[in-house]
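Chemist: Predicted coordinates and the sequence they were generated for:
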Amino acid sequence: MVMMKATWVSVFALAAVLLLVLLPAAEAVTCSPMQLSPCAAAITSSSPPSALCCARLKEQKPCLCGYMRNPSLRRFVSTPNARKVSNHCRLAIPRC
């Protein structure tokens, strides 16, 4: 009985530690297409994306499907150049 109680305490302690470690990583992303402004030159021309562009693109990944559904933004995020930028940044384009 004591061994079983100690096991449950260990399980709860491990769960608490995992929650504390994983919680900051699960923060909600604020979807803002303006965050992708460092990618504008790379998307509209053939210039390579900057490191800042790649970082912002990775931050905004959860938002990309919403951007693709928006008629005003789709023409920027669904272009061949946008695919080149995502490939250069090693970011898979989500299936929406």
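Modeler: Nice, I can see it.
Chemist: going forward, measure contacts and count neighbours with C-alpha atoms only.
Modeler: Fine.
Chemist: For this structure, which segments count as helices?
Modeler: For the chain, the helices defined by DSSP state H cover 2-22, 40-44, 51-59, 64-69, 71-77, 80-88.
Chemist: Make a markdown table from the ones you listed and add distance to residue 30 and mean neighbour count to it.
Modeler: Below are the helices of the chain laid out as a markdown table (distance: least, CA to CA, whole Å; neighbours: other CA atoms under 10 Å):
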| stretch | distance to residue 30 | mean neighbour count |
| --- | --- | --- |
| helix 2-22 | 18 | 11 |
| helix 40-44 | 19 | 17 |
| helix 51-59 | 9 | 17 |
| helix 64-69 | 12 | 17 |
| helix 71-77 | 16 | 14 |
| helix 80-88 | 20 | 17 |
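Chemist: Alongside the first one, take a look at this:
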Amino acid sequence: MLVVMALQLLVAELVVGVAQSKAVTCEPTQLMSCLKPILNGTPPPSKCCRKLKEQKPCMCRYMKDPSLAKYVKSPGAKKVAKACHVTP
């Protein structure tokens, strides 16, 4: 009986943990609001910072993509990340 209750609690914790975690779809076009600040050195809008935080788990993948790496690794991108309080 005690083992069954312990298993039920464990399953309940796992279900809650899975429900709370949010899967990220790696879609670089979601970062379009960051393009001008990266290229022009202007302050990033809040939408850029929000999307940058959402897409953070995707950054390694983006850095390996030759068409995106030049933007992700640029000095402008580092400034935007710093302004948005996102550590690379």
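Modeler: Structure received. Note that this is a predicted model, so its numbers are computed, not measured.
Chemist: between the helices of structure 1, which gets nearest to residue 29 of structure 1?
Modeler: Taking CA to CA, helix 51-59 is the member of the helices of structure 1 nearest to residue 29 of structure 1, at 7.3 Å.
Chemist: residues in structure 2 matched by the closest one, start to end?
Modeler: Alignment of helix 51-59 of structure 1 against structure 2: residues 46-54, by TM-score structural alignment.
Chemist: For that stretch, which outside residues touch it?
Modeler: 24, 30-34, 81, 84, 86 (CA atoms under 8 Å, 6 or more residues apart in numbering).
Chemist: could you dump those residues to TSV with distance to residue 72 of structure 2?
Modeler: Formatted as TSV, those follow (distance: CA to CA, whole Å):
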residue	distance to residue 72 of structure 2
24	18
30	14
31	11
32	12
33	14
34	11
81	10
84	14
86	13
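Chemist: Return the members of those residues classed as buried.
Modeler: Buried members of the contacts of stretch 46-54 of structure 2, scored by 16 or more other CA atoms under 10 Å, are 31, 33-34, 81, 84.
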